[in-house]
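In: How does the following fold in three dimensions:
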Amino acid sequence: MVDLILVLILLLSLAAVAWPFLFYPLILRALPAKTEQPLPGTAPTASLLFCAYNEAAAMPEKLANLAMLKARHPGLEIWAFDDGSSDDTAALIEGPGDLVTLIRGPGRSGKAHGMKQLAARACGDVLIFTDANVLLDADAVDNLLARYADPEIGGVLGSLHYVGEDESATASVGSLYWRMEERLKDEESRTGNVLGADGSIFSIRRSLYPDFPDSVLDDLTVSMAVIFAGRRLVKAKDVIARERLVAARGDEYRRKVRIAARAWHTHSHLRPQLRRMKALDRFKYASRKIIRWFGGLFILTGGVAAAALAWRISPLLFGAALLAAVLLAGIAFRARGGLLAALADILIAYAATLQGVMKAMRGRTVTIWNPAKSR
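Out: I've put the predicted structure just below:
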């Protein structure tokens, strides 16, 4: 009986880890598509918003990209919030004259606070959110605004393409993970709503912008407001943003802990509204968010069950398996490329996410951020 329970725990743990990447996508593909119904009319006006902290290295390329977008869209309003940078970020943003309207924060107050300041001042019908180190393709704004011809659409996400995936095992794993994430969003969009946006490139109708505390993940909070308002949150494959991957494990670990902690605070803040969502959207949210946040716990539970099974079969088998696992882990965490290095980075990512969630459950969060040095 004990062996059967251990086998069931192991199988359920494996299924939970695989659910967001295997079973959930298969279910989405079996669902019918929800078509868009655009109406004729003039394109909405737009405001592009981003926050920056110590991004002087990224600013020249970012400002050139913004100048290109402004040339294509003279009416595009561009706002930036400087979160108390200690380098030349603010001066560089102000350098091109009237290209970007800069708001200087009083110090380190965080991205959520900064974005609220910008959204309160923006005048565009559509608010476009992006990051200081993200570059948009030339036709990104055109393609994004075109989707708002359907009055049911309240928010549009873009597609993030990473640059530098060959620079390290961490970057390679990050790129693979993100490609899987993008395909999941494509399927969610096809079947109704995408369940949340990241900060690289997304937009909403300004009238839907919500109020929220500074402690939450503003990308998730703002994008979910579209669904709560009864509108559609969709993804546009032809709205392309580009960002350089984080190459160092330490940078990526800290980033994932920070994001996971704020994501759990956001989940707690949004829980009453999440419960009122349609059944399909609740299923999507649980599959792509909650199950993934606890992936590290499922891996740990499965590992303990597997170890207990090995011990019950033979203490010698248990010892051999434990020794092999320790040796492989040592090799994997020292490797800088190949399959074992990739496996190590996957486990690190799960551990960082679980640590962030556990931190948030204890009432701790992270409101400020620092750019990754290995980008």
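In: Going by C-alpha atoms from here, please, whenever you check contacts or count neighbours.
Out: OK.
In: Which strands and helices lie in contact with the helix or strand hosting residue 14?
Out: Taking DSSP states H and E as the definition, one finds residue 14 inside helix 2-18. Where contact means 3 or more CA pairs under 8 Å, 6 or more residues apart in numbering; DSSP states H and E, helix 2-18 is packed against helix 291-293, helix 295-313.
In: tell me which residues in it are buried?
Out: Neighbour-count burial for helix 2-18, with 16 or more other CA atoms under 10 Å as criterion, is recorded at 6, 7, 9, 10, 13, 14, 16, 17.
In: want to throw those into a markdown table with distance to residue 111?
Out: As requested, those are arranged in a markdown table below (distance: CA to CA, whole Å):
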| residue | distance to residue 111 |
| --- | --- |
| 6 | 45 |
| 7 | 45 |
| 9 | 40 |
| 10 | 40 |
| 13 | 35 |
| 14 | 36 |
| 16 | 32 |
| 17 | 31 |
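In: where along the protein do the strands fall?
Out: Across the chain, reading from the start of the chain, the strands by DSSP state E fall at 46-52, 77-82, 101-104, 126-130, 135-136, 153-163, 201-205, 232-244.
In: Just put those in CSV and tack on mean neighbour count.
Out: Rendered in CSV, the data for the strands of the chain read as follows (neighbours: other CA atoms under 10 Å):
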stretch, mean neighbour count
strand 46-52, 24
strand 77-82, 24
strand 101-104, 17
strand 126-130, 24
strand 135-136, 24
strand 153-163, 24
strand 201-205, 25
strand 232-244, 21
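In: Could you report the distance from the residue lying closest to residue 294 once chain neighbours are set aside to residue 300?
Out: In space, residue 294 comes closest to residue 354 once its chain neighbours are excluded; the distance is 6.0 Å by CA to CA, 6 or more residues apart in numbering. Between residue 354 and residue 300 the distance is 11 Å, computed by CA to CA, to the nearest Å.
In: Give me the neighbour count for residue 345.
Out: With neighbours defined by other CA atoms under 10 Å, the count for residue 345 comes to 23.
In: just checking, it touches residue 248?
Out: No - taking contact to mean CA atoms under 8 Å, the distance of 10.2 Å between residue 345 and residue 248 leaves them out of contact.
In: To compare with the earlier structure, here is another sequence to fold:
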Amino acid sequence: MLEVLFWGSVCLLAYVYAGYPVLAIALARIRPRAPRKQAITPSVTVIITAYNEEKDIAQKVRNVLALDYPRQQIDVIVASDASSDGTDRVVRGLDARNVRLLRIEGRQGKTACQNAAAAAASGDILLFTDATTRIETHALRAITRNFHDPSVGCVAGRLSYVAQQDDATGQGGTSYWNYEIMLRMAESDLGSLIGVSGCLYAVRRSAYREIAPELISDFVVAMVVREQGLRTVLEPDAMCYEQTLDHPDRELAMRVRVGMRSLSALASQKRFLNPFRFGAFAWQLWSHKLLRYLSPVFWMLALLANLALALQGRYVWLLALQLALLFSGLLGFTTLRLSGKSRFLTKPYYFLLTNLASAVSLFRFLRGERIVTWTPQR
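Out: Predicted coordinates for the structure are as follows:
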């Protein structure tokens, strides 16, 4: 039984982090389903949700207004989630007729603000973006050409992380996201993404549905459009940029928040896990999301089973390998992570950090905690 438990846990971990990505990439190459693209310029409402973004909001709006897109076809709504700094004042002071402030009282959270802004929007396409995200000039044109295909309901931009510091947190975040982008491109080619980056994505206004405020909108939106028979695709030419967080505490807090809200979404939208109803989309949800959030459980089972087997004189070398990985990851949390010589720590450190975040998220979710509002980590 110990061997079954050990190898079962190891195989699940191998499937989550290597088997599923390889299988998704292979299937996408065998039978790609690329959207039919054509240059179009529908009206677009850009929705920027902000909470206490006084420092960045003006630059963000200028970035949006500088996009290579017909000016008469674009307007901007800044949805302020009861900001207590000068965010609202800065937006009101901008000299732009197509920019308006929508203040949401009562700190209702990002999703609630997006719902309110979507209800007030007039554009055929809703473009959601964050206050700290820098969008490349041609990104909007790249996104809208996908909506020529009537099967497309949502289009994700391609986020690239820029490390603030040359340390393990920045390097690890960048490496992890490169892995994620590779996987998401395969899922898009398979037919549909199961979630998008909240930094930049667009939805047909006719396909947008109000999302429960306690749920993470950039995850649930793919389910919303899938239920309507539409799909979510990744546009690799729609580039946007975000800085990585510069401290493990901030990175961990961000990943715990995202994890808890994603688990809430999976629980409330569990019907999408039914492969008989949602086919490949359900398989992707199980593999990319649910099993990954359960990976610290599998790792703990593998470690404990391996320890028991090692006490019997079996698989001692595998226990040594697991402990070496764990120790290398723990070193990344020390001051060594700030050293340029610590590059060998990057991957085990970030692997440990993401698994720790998943474990904390799972524990807090099962304990009944929920997160609705957010506070900028920068």
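In: overall similarity of the pair, as a TM-score.
Out: The TM-score (TM-score structural alignment, normalised by the length of the first structure) is 0.90; 368 aligned residues with a CA RMSD of 2.6 Å.
In: hang on, the earlier thing: identify the contacts common to residue 345 and residue 248 of the first structure.
Out: With contacts taken as CA atoms under 8 Å, 6 or more residues apart in numbering, residue 345 of the first structure and residue 248 have residue 170 as neighbours in common.
In: one step back: how much space separates the residue nearest to residue 294 of the first structure from residue 348 of the first structure?
Out: 10 Å.
In: again, but for residue 227 of the first structure
Out: 32 Å.
In: Comparing the two, which residue is more hemmed in?
Out: Here residue 227 of the first structure and residue 348 are set side by side on neighbour count (other CA under 10 Å), and the busier one is residue 227, at 25 against 20.
In: nearest to residue 339 of the first structure, of the strands of the first structure?
Out: Among these, strand 153-163 comes nearest to residue 339 of the first structure, with 20.3 Å by CA to CA.
In: Number of residues surrounding the equivalent of residue 93 of the first structure over in the second structure?
Out: In the second structure, the residue equivalent to residue 93 of the first structure is residue 91, according to TM-score structural alignment. Here the number of neighbours of residue 91 of the second structure (other CA under 10 Å) works out to 21.
In: returning to that earlier point: need the winner for burial among the helices and strands packed on helix 2-18 of the first structure.
Out: Looking across those with neighbours counted as mean count of other CA atoms under 10 Å, the highest average goes to helix 291-293: a mean of 21.
In: which outside residues touch it?
Out: Contacts to helix 291-293 of the first structure, defined as CA under 8 Å, 6+ apart, come from residues 16, 17, 19, 20, 260, 350, 353, 354, 357.
In: Next: stretch 126-134 of the first structure.
Out: Residues lying outside stretch 126-134 of the first structure but in contact with it, judged by CA under 8 Å, 6+ apart, are 44-52, 55, 58-59, 62, 119, 145, 199-206, 241-244.
In: do stretch 206-220 of the second structure as well
Out: Contacting residues not belonging to stretch 206-220 of the second structure are listed as 108-112, 115, 118, 124, 153, 194-198, 221, 224-225, 228, 258, 261-262, 264-265, 370-372 [CA under 8 Å, 6+ apart].
In: Any idea how many residues pack against the closest residue to residue 152 of the first structure other than its chain neighbours?
Out: Among residues not flanking residue 152 of the first structure along the chain, residue 231 sits closest, at 5.3 Å (CA to CA, 6+ apart). Other residues within reach of residue 231 of the first structure, judged by other CA under 10 Å, total 18.
In: Quick check, residue 231 of the first structure in contact with residue 153.
Out: Yes - with the criterion set as CA under 8 Å, residue 231 of the first structure and residue 153 qualify as a contacting pair; they are 5.5 Å apart.
In: And the helices in the stretch 1-150 of the first structure?
Out: With helices called from DSSP state H, counting those that start in this stretch, the stretch 1-150 of the first structure shows them at 2-18, 24-30, 59-72, 89-94, 111-121, 140-146.
In: do the same with the stretch 151-300 of the second structure
Out: Ranges of helices within the stretch 151-300 of the second structure are 168-190, 217-227, 248-268, 275-284, 291-293, 295-311, based on DSSP H, counting those that start in this stretch.
In: Just the buried positions in the first one, please.
Out: Okay, so that is helix 168-190 of the second structure. Buried-residue list, helix 168-190 of the second structure, by 16+ other CA under 10 Å: 168-174, 176, 181, 183-190.
In: Now it on the first structure. Mean distance?
Out: Mean deviation of helix 168-190 of the second structure from its aligned counterpart in the first structure after superposition (mean CA distance after the TM-score superposition for the first structure): 0.9 Å.
In: Going by contacts, tell me the helices and strands next to that helix.
Out: Applying 3+ CA pairs under 8 Å, 6+ apart, we find helix 168-190 of the second structure packed against helix 20-30, strand 152-162, strand 231-243, helix 346-366.
In: how about those in a markdown table, adding distance to residue 328 of the second structure?
Out: Output for these, formatted as a markdown table (distance: least, CA to CA, whole Å):
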| stretch | distance to residue 328 of the second structure |
| --- | --- |
| helix 20-30 | 25 |
| strand 152-162 | 24 |
| strand 231-243 | 25 |
| helix 346-366 | 6 |
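In: Isn't residue 84 of the second structure up against residue 50?
Out: No - Residue 84 of the second structure sits out of contact with residue 50 when judged by CA under 8 Å, with a separation of 10.9 Å.
In: mind listing what the aligned residue in the first structure for residue 372 of the second structure touches?
Out: Matched to the first structure by TM-score structural alignment, residue 372 of the second structure sits across from residue 367. Taking CA under 8 Å, 6+ apart as the criterion, residue 367 of the first structure is in contact with 109, 110, 111, 112, 214, 215, 216, 262.
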